[in-house]
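*Asks:* here is my input; please provide its structure:
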Amino acid sequence: MAIFNHTSFTHTVFRLLGIPGLEDQHKWISIPFFISYLISVLGNSLLIFIILTKRSLHEPMYLFLCMLSGTDVVLSTCIVPQVLAIFWFNAGELSLDRCISQVFFLSSTFVYESGILLVMAFDRYIAICYPLRYTTILTHALIGKIGVVIFLRSYGTVFPIIFLLRRLNFCKSNILPNTACKHIVLARVSCNDIRVNIWYGFFVLMSTLIVDIFLIFISYALILRAVFHIPSKEARHKALNTCGSHICVIFLFYAPAIFSVLTQRFGRHIPPHINVLLANVYILAPPMLNPIIYGIKTKQIRDQVIHMFFSKQK
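*Replies:* Predicted coordinates for the structure are as follows:
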């Protein structure tokens, strides 16, 4: 019987518990999830609409911001509607194929957003260090190619995870103590050796997020060196102000994500519900706050929003 369990039997349907240990609080926890998702979808959709319809905003910085907003909508939509279904209707069952698909789209979209943040740092470097050549370097054709390269990198690096999960036999349990299907969470309920999964997940993390963080750090080091060589104090302040929104977004994206990854892999003594809540922070916070940050700190976008909502009332 043991041989049968480990070689033949595999679960084809899994059940997500939501936040383990806080099942009786799911209705209350769903409120911030729903509000953050609503703000994320409306805010990012508004940014995309404004940027695409206003020709004055068809500059590299705003086109990259448009990509970021679109990615934020996809990232939050991969998770939050399902989480709300678990919280409201206890609808946590999903097939193995759907679970693996969620792992793929969630992971690849996350890597794609990291790539967009890296490119936005490069955009700020060109704008500050080579202002006269800014539009000639970052042409629309180059921006399109950059978007394709980031897309291929994100989906290419995550694609092997599908096969790494498909090879496993899930004979331990079909209960996943989480709000979503995650690579290692799903692999841990298998009866196979998952060292390849763990090491490949580590490779994806190092070759994408860690490399992106390092290159972003280099970009801003070069930006700061260029800024402090500007003689005018007002010009220095203006240059740094253009980077403020991006720095806030970088911190919101990477800090909770890296902390969540570390706690999942090394935080054995951290309660499961804390791990799950932390894992949802990087899905909820950046998509919700990014349009607010750029809407407040970027004058051109702020002016367009004010014009859109208040000009017709006059």
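*Asks:* from now on I want contacts and neighbour counts done on CA atoms only, so please keep to that.
*Replies:* OK.
*Asks:* spell out the residue ranges of the strands in the stretch 151-300 of the chain.
*Replies:* For the stretch 151-300 of the chain, the strands defined by DSSP state E, counting those that start in this stretch occupy 175-176.
*Asks:* can you tell me the helix or strand for the residue most central in space within the chain?
*Replies:* For the chain, residue 110 is the residue whose C-alpha lies nearest the centre (Cα atoms, centre = their mean; 3.8 Å). Using DSSP states H and E, residue 110 sits within helix 96-129.
*Asks:* coming back round to it: now do the residue nearest to the centre of the chain against residue 187, distance only.
*Replies:* For residue 110, the distance to residue 187 equals 19 Å [Cα to Cα, to the nearest Å].
*Asks:* three-state assignment of residue 15?
*Replies:* At residue 15 the chain is in strand, as set by DSSP: H, G, I helix; E, B strand; the rest coil.
*Asks:* OK, contacts around it?
*Replies:* 92, 93, 94, 174, 175, 176 (Cα atoms under 8 Å, 6 or more residues apart in numbering).
*Asks:* ok, the nearest residue to residue 270 once chain neighbours are set aside to residue 80 distance?
*Replies:* Sequence neighbours aside, residue 263 is the residue nearest to residue 270 in space, at 7.4 Å (criterion: Cα to Cα, 6 or more residues apart in numbering). To residue 80, residue 263 is 21 Å away according to Cα to Cα.
*Asks:* now the second one, please; I'll put the structures next to each other:
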Amino acid sequence: MQETLFCLRVGHRLPCSMSDSNTTNFTNPSTFILLGIPGLEAAHVWISIPFFAIYAAAILGNSTILFIVKREPRLHGPMYYFLCMLAVTDLVLSTSILPKTLSIFWFNSRETDFSSCLTQMYFIHCFSVLESGIFVAMALDRYVAICDPLRHSTILTNGVVAKIGLAVVLRGGMLALPFPFLARRWPYCTTNIIPQSYCEHIAVVKLACADIRISSYYGLFAIFSVIGLDVSFIAMSYTQILRAIFSLPTKDARLKTFGTCGSHLCVILVFYIPSLFSFLTHRFGHNVPLYFHVLMANMYLLVPPMLNPIIYGVRTKEIRGRLHQLFIHKGT
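*Replies:* Here you go, the predicted structure:
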């Protein structure tokens, strides 16, 4: 009796012969299949509602920040330049995953070709590193503004801000570049099904039928060098900031400054904690339910782009005032 195997493709079982299975070795698959959120397929349409709402809020909020800063000359300073960099990063980061994720949820459009998958992988990792670097730059700006306010304009000149921005962009681009190159070099001979809603590096290379230790080690190096260095610098900056806050003469000034810094720290934690959890779960979290892991992997890419305009923008007096003026002008 001829033995028959079954190949999984887009949720269907297709028969294939044993001889076919022995000849399925290929260096680069033509397509990958993204499953969305495995285990919650029946709820995809319902899950898409908060996902779409978060994405719409992120687009609206970050676009508004860019529009206000561009229109208002008084906001052309270091803090707002970094805020604009963060807004652009958030727009690219959320747009790199949400349209495809929503197409999976709404239209069951799960296929993505190999090159598109690697491109998405690069953008996700590049702009995640960029976002972390911008948080560091903003922490530096807040440190100088609070701890040495008289020298803020002479320390963080436009030239210095441009150099910091260029360094952040170059670091993100260079650190993310090996991810798609490493993923491209492996042979894929078992399955092309990614149990995710987007092409994350380790989720892709886990499908390879080869020793992927180089990819795994580089991923660990990248995540711990970025998070380790950036979080350490942010922690040192905010430690000095908090010391300066508690030395302020009046209680109202302390509460106002502490409230702003506290909200900034909350956004930073929302970005770093889920991203570290997602990264480590891929490697060590074998007992974590897959659907929970995938949801967390989406949250750290979706929630910060929605929260950043609110925390860094609406709570900033100058942007809030300009936004109020725009609404008052339209209403008259």
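*Asks:* TM-score for these two?
*Replies:* The TM-score (TM-score structural alignment, normalised by the length of the first structure) is 0.95; 313 aligned residues with a Cα RMSD of 1.7 Å.
*Asks:* circling back to that earlier point, now which residue in the second structure aligns to the residue nearest to the centre of the first structure?
*Replies:* The equivalent of residue 110 of the first structure in the second structure is residue 128 (alignment by TM-score structural alignment).
*Asks:* residue 92 is in contact with its match, correct?
*Replies:* No: with contact defined as Cα atoms under 8 Å, residue 128 of the second structure does not reach residue 92; the gap is 10.0 Å.
*Asks:* in the stretch 51-200 of the first structure, which spans are helices?
*Replies:* Remark: helices assigned in the stretch 51-200 of the first structure by DSSP state H, counting those that start in this stretch are 60-77, 80-89, 96-129, 134-137, 140-158, 160-166, 183-187, 195-204.
*Asks:* now the first one on the second structure. Mean distance?
*Replies:* Read that as helix 60-77 of the first structure. In this overlay with the second structure, the average offset of helix 60-77 of the first structure from its partner residues is 0.8 Å by mean Cα distance after the TM-score superposition for the first structure.
*Asks:* what's stretch 212-229 of the second structure aligned against in the first structure?
*Replies:* Under the criterion TM-score structural alignment, stretch 212-229 of the second structure matches residues 194-211.
*Asks:* how about that stretch, which residues are buried there?
*Replies:* Neighbour counts over stretch 194-211 of the first structure (16 or more other Cα atoms under 10 Å) mark 194, 197, 200, 201, 204, 205, 208, 209, 210 as buried.
*Asks:* give me the more crowded residue out of residue 263 and residue 80 of the first structure.
*Replies:* The residue with more neighbours, out of residue 263 of the first structure and residue 80, is residue 80; 21 against 18, by other Cα atoms under 10 Å.
*Asks:* ok, that one touching residue 37?
*Replies:* Yes: using Cα under 8 Å, residue 80 of the first structure is in contact with residue 37, at 6.8 Å.
*Asks:* so where in the second structure does stretch 90-101 of the first structure end up aligned?
*Replies:* Under TM-score structural alignment, the match for stretch 90-101 of the first structure in the second structure covers residues 108-119.
*Asks:* now the terminal residues of the matching stretch, how far apart.
*Replies:* Terminal residues of stretch 108-119 of the second structure lie 21 Å apart, using Cα to Cα.
*Asks:* what does residue 267 of the second structure align to in the first structure?
*Replies:* Per TM-score structural alignment, residue 267 of the second structure is aligned with residue 249.
*Asks:* which residues touch its match?
*Replies:* Residues in contact with residue 249 of the first structure (Cα under 8 Å, 6+ apart) are 286, 290, 293.
*Asks:* how many residues are close by residue 148 of the first structure?
*Replies:* Here the number of neighbours of residue 148 of the first structure (other Cα under 10 Å) works out to 12.
*Asks:* what's the answer for residue 103 of the first structure, then?
*Replies:* The number of residues packed near residue 103 of the first structure is 23, by other Cα under 10 Å.
*Asks:* now the one 5 residues further on
*Replies:* Other residues near residue 108 of the first structure come to 22 when the count uses other Cα under 10 Å.
*Asks:* run a quick neighbour tally on the counterpart of residue 97 of the second structure in the first structure.
*Replies:* Here residue 97 of the second structure is matched to residue 79 in the first structure, going by TM-score structural alignment. The number of residues packed near residue 79 of the first structure is 20, by other Cα under 10 Å.
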